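[1] 3D, please:
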Amino acid sequence: MKQSCRLAPPNSIFFIEDAAGAELPPIDGKAPRIWASQNGIIVGCLSFMDGETEFTASDSAEDAAHSIPTFSGDVATPSGSIEVSTSEREVLLRIPVAGAVTRVRIWTNHPSEPDQILAVFG
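    Predicted structure coming up:
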């Protein structure tokens, strides 16, 4: 299943975490602007005042980009569903996943302010 949204999220970040919620990692000033823990991921995007960012999420390896991902890691998903949300906790996308831990790969088109983000789960 492939889903997309396009918006200028508050604070210019997206959260990726289990649908039941999780403790997210602390944010520091590094680039690329992706912060991860075993429970969740925060992805920085284009500054909200500069325009919208397209976030695409998929559970199919066929949708993976043919380049090295900006981020690759695992996230705990005990509920069997992973969500993409804003800092105001607005759920934008929800993808069902298999297993209590999900592989997450993320591609961005810019290290600090991408306006295109692709996340493949599984």
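
[2] from here on, contacts and neighbour counts on C-alpha atoms
    OK.

[3] now residue 80, nearest residue through space, not along the chain?
    Nearest residue to residue 80 in three dimensions, chain neighbours excluded: residue 97, at 5.1 Å (Cα to Cα, 6 or more residues apart in numbering).

[4] Here is a second sequence; please produce its structure as well for comparison:
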Amino acid sequence: MAILRFSIAPEYNSVYLASRDIRDVPYDFREKVIPHTSDCISIPCTYWDDGDTHFTVGAASEITMPTPPTFDGILNTPDKRLVFFDANEPEFASLSVPTVKTRIRVWIDHPREPENVIVAWG
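    You can find the predicted model right below:
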């Protein structure tokens, strides 16, 4: 599979990752660096007026990182899709995954305003 790359400057400083269209997203960044439920992961981003946040997304077999991830968990993916969206855009990137439960690992380069986000699935 190819590695997906995209950049975004979300107005509300976070991007959500889920398998389907949900609106009940975790948002309390005071308690966790990357808030999450079994159905949705909230990823912090750079403030929109400070520039883009750059995402690199791919299969875990294609993404190797020298440090432990900031987040490592299982996401329900009943539609066998990973969908990236924010408060204003219902879907700005998506990809297929082979299972209904998908291991997700996320690396960010800053705990509150990352400029670079790496997401490995599988």
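
[5] now residue 86 of the second structure, nearest residue through space, not along the chain?
    The nearest residue in space to residue 86 of the second structure (Cα to Cα, 6+ apart) is residue 15, at 4.9 Å.

[6] Residue 106 of the second structure touches residue 73, doesn't it?
    No - in this structure, residue 106 of the second structure is not within contact of residue 73 by Cα atoms under 8 Å, at 9.1 Å.

[7] With neighbour numbers in mind, choose between the two.
    Of the pair residue 106 of the second structure and residue 73, residue 106 is the one with more neighbours under other Cα atoms under 10 Å, namely 20 against 14.

[8] Specify the residue positioned farthest from the middle of the second structure.
    Most distant from the centre of the second structure: residue 49, at 20.2 Å, with distances by Cα atoms, centre = their mean.

[9] residue contacts, the nearest residue to that residue once chain neighbours are set aside?
    Nearest non-adjacent residue to residue 49 of the second structure, counting by Cα to Cα, 6+ apart: residue 9, 7.6 Å away. Counting by Cα atoms under 8 Å, 6 or more residues apart in numbering, residue 9 of the second structure touches 45, 46, 47, 48, 49, 51, 52, 53.

[10] Not counting sequence-adjacent ones, nearest residue to residue 38 of the first structure?
    Per Cα to Cα, 6+ apart, closest to residue 38 of the first structure is residue 75, 5.0 Å.

[11] Look up which helix or strand the one you found falls in, please.
    Per DSSP states H and E: residue 75 of the first structure is located in strand 71-76.

[12] That strand vs the second structure, average distance?
    Superposing on the second structure and averaging over aligned pairs (mean Cα distance after the TM-score superposition for the first structure), strand 71-76 of the first structure comes out at 0.5 Å.

[13] Now do the helix or strand following that strand: which elements does it pack against?
    Per DSSP H and E, the first helix or strand lying C-terminal to strand 71-76 of the first structure is strand 81-85. Of the remaining helices and strands, those touching strand 81-85 of the first structure by 3 or more Cα pairs under 8 Å, 6 or more residues apart in numbering; DSSP states H and E are strand 13-18, strand 91-96.
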